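Visitor: A predicted structure for the sequence below; I have some questions about it.
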Amino acid sequence: MLSTATFAETAALMGDLARANMMAALMDGRALTATELARVAGVAPQTASGHLALLTDAGLLTMERQGRHRYHRLASPAVARMIESIMSVAGDLDGPGRAGRKRTVVTGPRDQALRYARTCYDHLAGQIAVAMTDRMAERGQIEFTADGGALTTGGTQFLSDLGVDLDAALAGTGGRDSGRTFCRPCLDWSERRPHIAGAIGKALCLCCFDRGWIRRLDGTRAVAFTPAGHAMLGQAFNIAV
């Protein structure tokens, strides 16, 4: 059972600005070195190493060795969901004079590129990801409940025709990604409606990268659509990309 002490410890770890910057930088699903994370956090490499050790010991990060380098990544999709949820709440509260003042609520990131399309840990998020999800739901290709989601037969055929590796997605629900849900809704930070997460969301995102339909924008979680992505995804989902 969760103890309040463990809850408080986790909250305290996320409450440090340098550590929060590091965790946010890892939200695009990539693994980064301590030097790279120190640069993001604006602290010395030695200080960053101390922060990373605390986060790793707490189970929020995992570290992988490759040659002389050590790479750090978020420990699980659950950690990414926690960070996304905190960002969502913080976005609603952000701004000067917020106490006792009515103001227009602007959800999600203010950066238009992030609002349009970004990665949410290992899957796609933003306006386009929600539009893709909406289209699949309208066609009866995916079904969401409060507890999870499922691909229908039509959805399985649609994603397979698109080139999404569903066998790899199914295999990803075990092994290193043990505990991963095959398909689930994820409340979008900016749109406040669901996009596709779980192993299916990851597989769809990987397909888009592998086929050159999207590319990362340096220094941000935002992604841009290539001409091929505009054509292929726009036609497949019948949306304006």
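Guide: Here it is on my side, so go on.

Visitor: when you work out contacts or count neighbours from here on, use the C-alpha atoms and nothing else.
Guide: Will do.

Visitor: tell me which residues in the longest helix along the chain are buried?
Guide: For the chain, the helix with the greatest residue count under DSSP state H is helix 77-93. Under the neighbour-count criterion of 16 or more other CA atoms under 10 Å, helix 77-93 has 77, 79-81, 83-84, 87-88, 91 buried.

Visitor: from those residues, pick the one nearest Arg193.
Guide: Ser88 (12.3 Å; CA to CA).

Visitor: circling back to that earlier point, and of the buried residues of helix 77-93, the nearest to Asp210?
Guide: Looking across the buried residues of helix 77-93 and measuring by CA to CA, the closest to Asp210 is Pro77, at 21.1 Å.

Visitor: tell me the contacts of that closest one?
Guide: Neighbouring residues of Pro77 by CA atoms under 8 Å, 6 or more residues apart in numbering: 121-122, 180.

Visitor: just among these, which is most surrounded?
Guide: Neighbour counts for the contacts of Pro77 peak at Tyr121, which has 26 neighbours (criterion: other CA atoms under 10 Å).

Visitor: okay, pairing it with this:
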Amino acid sequence: MTEDRQAPQLARLAALIADETRAACLLALLDGRAWTAGELARHAGVAASTLSEHLGKLVAGGLLSQERQGRHRYVRLADPGVAHLVEGLAAQVAPDMARRPRNLRESSAGSAMARGRTCYDHLAGRLGIAVTDALTSRRLLRQDTGFGLTDAGLAWFEDVGIPLDRTGRRPLARACLDWTERRPHLAGVAGAALCRHALDEGWCVRIGSERAVKVTATGERAFTELLSIDAETLR
């Protein structure tokens, strides 16, 4: 039976993720960027040799891709599907993470991540939800039968100057469960294109060493003019 053939594969996948060091690496790589092995080792708080062994397993298991440039080894999530899997699992354990922060730095970082962040290559947190809600209320995005851009939505992306690559197999629009807001935000080709445009145009800037992003004054004006999002919601 198909289920019998899938069971060993599912067990191997679960075993790959069921390690705190490997889980920390996967979560860090949700920022969509390539990290060196050294950077991930420092982030996870383990020796470089230990981290190298973990990365080898994640690459062999198809969760990470790697490339070498000179002395450095860079790794990133293998594809958007892996990011969707990791973010979805994070959303399931979010209620267990609702503890009091240990210090001011941890509190500030947590607040920044909840306010706005990247989820692999699209916007998440309150910012991602605000954008998704605005697109939906303006009938540019449908959520009633799964996420999908309307004809008006396709025209909106074109008018704003955000090209959408519709040649690949990735869905044009897809729901991704937000682990802090517990609601779906926009992912897929459209979500990635909007996030990339926001960063390229200076609507958002990355802050700190995590995935957190901050909406700039330029971004406040753009989101307000284009999607009627209240500026206070973006702060």
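Guide: Great, that's in hand. Please read all numbers here as calculations on a predicted model, not as lab measurements.

Visitor: which residue range of structure 2 does the longest helix of structure 1 align onto?
Guide: Helix 77-93 of structure 1 corresponds to residues 80-96 in structure 2, going by TM-score structural alignment.

Visitor: surely Met63 of structure 1 touches Thr56?
Guide: Yes - the criterion here is CA atoms under 8 Å, and Met63 of structure 1 meets it with Thr56 at 7.4 Å.

Visitor: and the longest helix of structure 1, how far from structure 2 on average?
Guide: For helix 77-93 of structure 1, the mean deviation from structure 2 after alignment is 1.5 Å (mean CA distance after the TM-score superposition for structure 1).

Visitor: could you identify the helix or strand that succeeds that helix?
Guide: Where DSSP states H and E defines the elements, the next helix or strand beyond helix 77-93 of structure 1 is helix 112-116.

Visitor: just to revisit the earlier point, quick one: which of the contacts of Pro77 of structure 1 is nearest to Ala222 of structure 1?
Guide: Tyr121 (11.6 Å).

Visitor: tell me where structure 2 has strands.
Guide: For structure 2, the strands defined by DSSP state E cover 35-36, 64-69, 72-77, 117-119, 122-124, 141-142, 148-149, 174-177, 184-187, 204-206, 213-215.

Visitor: just name the most buried of those.
Guide: strand 122-124 (a mean of 30; mean count of other CA atoms under 10 Å).

Visitor: out of the strands of structure 2, nearest to Ala98 of structure 2?
Guide: Per CA to CA, nearest to Ala98 of structure 2 of the strands of structure 2: strand 174-177, 17.1 Å.

Visitor: so that closest one aligns onto which residues of structure 1?
Guide: With TM-score structural alignment as the criterion, strand 174-177 of structure 2 aligns to 184-187.

Visitor: burial of the nearest residue to Leu127 of structure 2 once chain neighbours are set aside, as a residue count?
Guide: In space, and not counting its chain neighbours, Leu127 of structure 2 is closest to Gly116: 5.0 Å by CA to CA, 6 or more residues apart in numbering. Neighbours of Gly116 of structure 2 under the rule other CA under 10 Å: 25.

Visitor: what does Gly116 of structure 2 align to in structure 1?
Guide: Checking TM-score structural alignment: Gly116 of structure 2 goes with Ala117.

Visitor: and what of Arg211 of structure 2?
Guide: Using TM-score structural alignment, Arg211 of structure 2 pairs with Arg221 in structure 1.

Visitor: and the alignment partner in structure 1 of Gly153 of structure 2, what does it touch?
Guide: With TM-score structural alignment as the criterion, Gly153 of structure 2 lines up with Gly155 in structure 1. The contact partners of Gly155 of structure 1, taken as CA under 8 Å, 6+ apart, are 136, 140-142.

Visitor: again, but for Phe147 of structure 2
Guide: Counting by CA under 8 Å, 6+ apart, Phe147 of structure 2 has contacts 141, 173-175, 186.

Visitor: in structure 1, which of the residues you listed remain in contact?
Guide: Here is what carries over to structure 1 from the contacts of Phe147 of structure 2, by both residues aligned by TM-score structural alignment, their matches' CA atoms under 8 Å: 141, 173-175.
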